[in-house]
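>>> Have a look at this prediction, sequence included:
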Amino acid sequence: MQYQWYPGHMVKAKKLIKENLKLVDLVLELLDARIPLSSRNPDIDEIVGQKPRIILLSKCDLADKEKTNLWINYFTKNNIKCVEVDLIKGTGLKKVLSLAKEIGVQKHQHQLLKGRINRPTRMMILGIPNVGKSTLINKLANRSVAQTGDKPGVTKNKQWIKTGNNLEMMDTPGVLWPKFDDEMVGFKLAVTGAIRDEIVNFEDMAYRLIEFLMDNYPGLLNKRYGVPENITAPEYLIALSEKRGFLKQGNIVDYLKGAQSLVREFRQGKLGRITLDLLS
């Protein structure tokens, strides 16, 4: 199955980002720590260009810690500042503010040399849908100023938010890209919740997730569901659904409920800390 989602508001959002980039000093790019590569919008590099950037790996509490460290090393080696953040607990945000202020000081010194009045450091928050941009802003602002939700597409317009740290932040809508060249990228975006659930096939997602976990996290499914892993993904979904009692009228196994349950528990971290993007 092909996974694609590029509604009209994303086209407008991309234009909005381009038009407002000149107003900011740096960009905070949020990536999902479970899929640091797949959640990177390839259009962002072209749009942002040489603008100072800090990458934030959000949802790090759901990702494999060892693999998150590998990704931080990867970005650092490529001269990109990278910080893992837990937006629920606020872990990592002090480091983000420190790096932002450091970049802001450099910008302000340059402005003063040109005779410009000192002003707050301005940051643009970028990322795919449902990666935590508005939650980040609320944490940094220490108040609820940006609308949040557990579904993609909550933020539809830009928002400027001031903080008490001499910082101003611009929230932007989550933006995907028109076509996923790699089918697995689409799957990873869908299974982590970046694509609207209403347009995806949960059974297909469940099969792919089961296969990935069997290959890369052997024993994890068995630990959670008590079902041996020496069977195919479709067979495993049947066994899982039966084990959980997902039955329709006539004692027919409800594969859809089983698939939805599996994906939901993955998203909630009930299967364990899992990273889908692996460095070779």
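Alright, I've got the coordinates.

>>> C-alpha from now on. contacts and neighbour counts both.
OK.

>>> can you map out the helices along the stretch 51-200 of the chain?
65-77, 93-113, 133-141, 183-191 (DSSP state H, counting those that start in this stretch).

>>> Distance to residue 2 for the ones you listed - can I get that in TSV?
Output for the helices of the stretch 51-200 of the chain, formatted as TSV (distance: least, CA to CA, whole Å):
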stretch	distance to residue 2
helix 65-77	27
helix 93-113	36
helix 133-141	26
helix 183-191	6
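
>>> what's the most buried one of these?
Of all the helices of the stretch 51-200 of the chain, helix 133-141 has the most neighbours on average by mean count of other CA atoms under 10 Å, namely a mean of 22.

>>> Show me what it is packed against.
strand 121-127, strand 159-162, strand 167-171 (3 or more CA pairs under 8 Å, 6 or more residues apart in numbering; DSSP states H and E).

>>> adding another structure so you can compare the two:
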Amino acid sequence: MALQWFPGHMHKALKEIKESLSQVDILIEVLDARIPYSSENPEIAKIRGDKPCLKILNKFDLADPDITRQWQDELESQRGVFTITTSNEKPAESKQILGLIRKHCAAKDASVKSINAMITGIPNVGKSTLINILADRIIAKTGNEPAVTKSQQRINLGSGIVLFDTPGVLWPKVENPNSIYRLAASGAVKNTAMEYDDVGFFAADYLIKAYPTLLQDRYKLDEIAETEIAFLEAAAKQRGAIMAGGRVNLHKICEILLTELQSGKLGRISLETPEMVAQEKLDMIAAAEKKAAAKAKRKQRFKEGSLTPDKRDRKEKRTEKREAQSQRMKQGR
């Protein structure tokens, strides 16, 4: 699936983030705890430099807690990165973010100047809700859909902290093909920019392998199917996603599956692990090397031309003749 959703306001937002970063003491990146790697904006990593970075694994109540701990260890192994988990279940715990900001900007906190913090995150990751909790008032518009915030704003949180809020942004090209599906499955991509069937098949294939018991319980199945199509057909019968003539309505059952995945009705699920991502990165390197080798081979064939054996022989003889003539001229000098 190709992701074709990078609206103009996202391009503008990335540009504004780059321009404002020099004024910022600490960067806060809100990640989806179910997909910490896929929801991490590589453009932010490129421009962060040496600034401390708090990575918030939000929607922790929807993610597999054991895998989230693995991701925290993985992220905190990076220079200048520290993490915290937040969730809709315990909004008051989000207040710890203010203390972490002051702790990691101790020198600025001890001065008379305000700490400038910038908060970023992909669409629909819950950034606006977090801001309202930190500010103790409704500042940012919230909604269970991507791209609610459209422009950058500065918010005085009190206690000497000013927050630069930025719109939810993706990036122009998602390199990892699996990340495209995970972003769509988690709700970071607008419905109109994805194919339900395509994303639903991806989610079903992953879930029957990683969380078979949760699927079996949720859809009241006697046994879990071995393939995604078999699972979707069985689930469709349980949920009445059947068209005239008894045919399965794949679009409808995929929509049901994704809606229940995003809302947490299936249970606490993570869509990627550090081990999975490490292997995917190796696969991407291998694929890139293979593509580069194929390109070089095509370029060499083009350079040589489509020569028949007879033409190749004549070309070799002409080359030999020129080399021999050149050698005689050198000897005659």
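Done, it's in. It should be emphasised that the depicted structure is a prediction, and the values quoted were computed from it without experimental measurement.

>>> Any chance you could compute the TM-score here?
TM-score for the superposed pair, counting by TM-score structural alignment, normalised by the length of structure 1: 0.92. Supporting figures: 273 aligned residues with a CA RMSD of 1.6 Å.

>>> quick one on the thing from earlier: can you tell which of the helices and strands packed on helix 133-141 of structure 1 is closest to residue 270 of structure 1?
strand 121-127 (24.9 Å; CA to CA).

>>> Adding distance to residue 178 of structure 1 and mean neighbour count, write the helices and strands packed on helix 133-141 of structure 1 out as TSV.
What follows is these, written out as TSV (distance: least, CA to CA, whole Å; neighbours: other CA atoms under 10 Å):
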stretch	distance to residue 178 of structure 1	mean neighbour count
strand 121-127	15	23
strand 159-162	24	16
strand 167-171	21	22
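
>>> Out of those, which is closest to residue 218 of structure 1?
strand 121-127 (31.3 Å).

>>> what about the closest one, how far off from structure 2?
Here strand 121-127 of structure 1 is compared with structure 2 after superposition; its mean distance to the aligned residues, by mean CA distance after the TM-score superposition for structure 1, is 1.0 Å.

>>> which ones are touching residue 39 of structure 1?
31, 32, 127, 128, 189 (CA atoms under 8 Å, 6 or more residues apart in numbering).

>>> tell me the contacts of the last one?
Residues near residue 189 of structure 1 by CA under 8 Å, 6+ apart: 35, 38, 39, 195.

>>> which residue lines up with it in structure 2?
When structure 2 is aligned by TM-score structural alignment, residue 189 of structure 1 is paired with residue 183.

>>> one step back: residue 278 of structure 1: which of the helices and strands packed on helix 133-141 of structure 1 is closest?
Of these, nearest to residue 278 of structure 1 by CA to CA is strand 121-127, at 20.0 Å.

>>> what range in structure 2 matches the closest one?
Using TM-score structural alignment, strand 121-127 of structure 1 pairs with 115-121 in structure 2.

>>> Could you give me the buried positions within the longest helix seen in structure 2?
Longest helix in structure 2, counting residues (DSSP state H): helix 274-304. Of the residues in helix 274-304 of structure 2, those with enough neighbours to count as buried (16 or more other CA atoms under 10 Å) are 274, 277, 280.

>>> go on, stretch 49-63 of structure 2?
51-63.

>>> Now do that stretch: everything it contacts.
Contact with stretch 49-63 of structure 2 is made by 25-34, 36, 68, 80-89, 101, 104, 125-126, 263-264, 267-270, as judged by CA under 8 Å, 6+ apart.

>>> ok, now with 6 Å
26-34, 80-87, 264, 268-270 (CA atoms under 6 Å, 6 or more residues apart in numbering).

>>> From one end of that stretch to the other, what's the distance?
The first residue of stretch 49-63 of structure 2 is 29 Å away from its last residue (CA to CA, to the nearest Å).

>>> returning to that earlier point: just give me the closest of the contacts of residue 39 of structure 1 to residue 169 of structure 1.
Nearest to residue 169 of structure 1 among the contacts of residue 39 of structure 1 is residue 127, at 13.9 Å by CA to CA.

>>> my read: that closest one touches residue 32, true?
No. Using CA atoms under 6 Å, residue 127 of structure 1 makes no contact with residue 32, being 9.0 Å away.

>>> thought residue 270 of structure 2 was touching residue 34?
Yes. Contact criterion CA under 6 Å: residue 270 of structure 2 and residue 34 qualify, at 4.2 Å.

>>> higher neighbour count, the two?
Counting neighbours by other CA atoms under 10 Å for residue 270 of structure 2 and for residue 34 shows that residue 34 has the greater number, 30 against 24.

>>> OK, contacts around the more buried one?
63, 270, 271.

>>> if we go to 10 Å?
Listed by CA atoms under 10 Å, 6 or more residues apart in numbering, the contact partners of residue 34 of structure 2 are 57-65, 67-68, 71, 182-183, 186, 262, 268-273.

>>> Looks to me like it is in a strand.
No. If the criterion is DSSP: H, G, I helix; E, B strand; the rest coil, then residue 34 of structure 2 is coil and not within a strand.

>>> which residue in structure 2 lines up with residue 248 of structure 1?
Checking TM-score structural alignment: residue 248 of structure 1 goes with residue 243.

>>> What is the burial count for that match?
Taking other CA under 10 Å as the criterion, the count of residues near residue 243 of structure 2 is 11.

>>> which residues touch it?
249, 250, 252.

>>> Burial check on the residue nearest to the last one when sequence neighbours are not counted, number of neighbours?
Pointing back at residue 252 of structure 2 there. Distance criterion CA to CA, 6 or more residues apart in numbering; nearest residue to residue 252 of structure 2, sequence neighbours excluded, is residue 241 at 6.0 Å. Neighbour count for residue 241 of structure 2, taken as other CA under 10 Å: 21.

>>> Let me know the helix or strand that the alignment partner in structure 1 of residue 234 of structure 2 is in.
If you follow residue 234 of structure 2 across to structure 1 using TM-score structural alignment, you land on residue 239. Assigned by DSSP states H and E, residue 239 of structure 1 belongs to helix 233-244.

>>> and what of residue 261 of structure 1?
Taking DSSP H and E as the criterion, residue 261 of structure 1 maps to helix 255-267.
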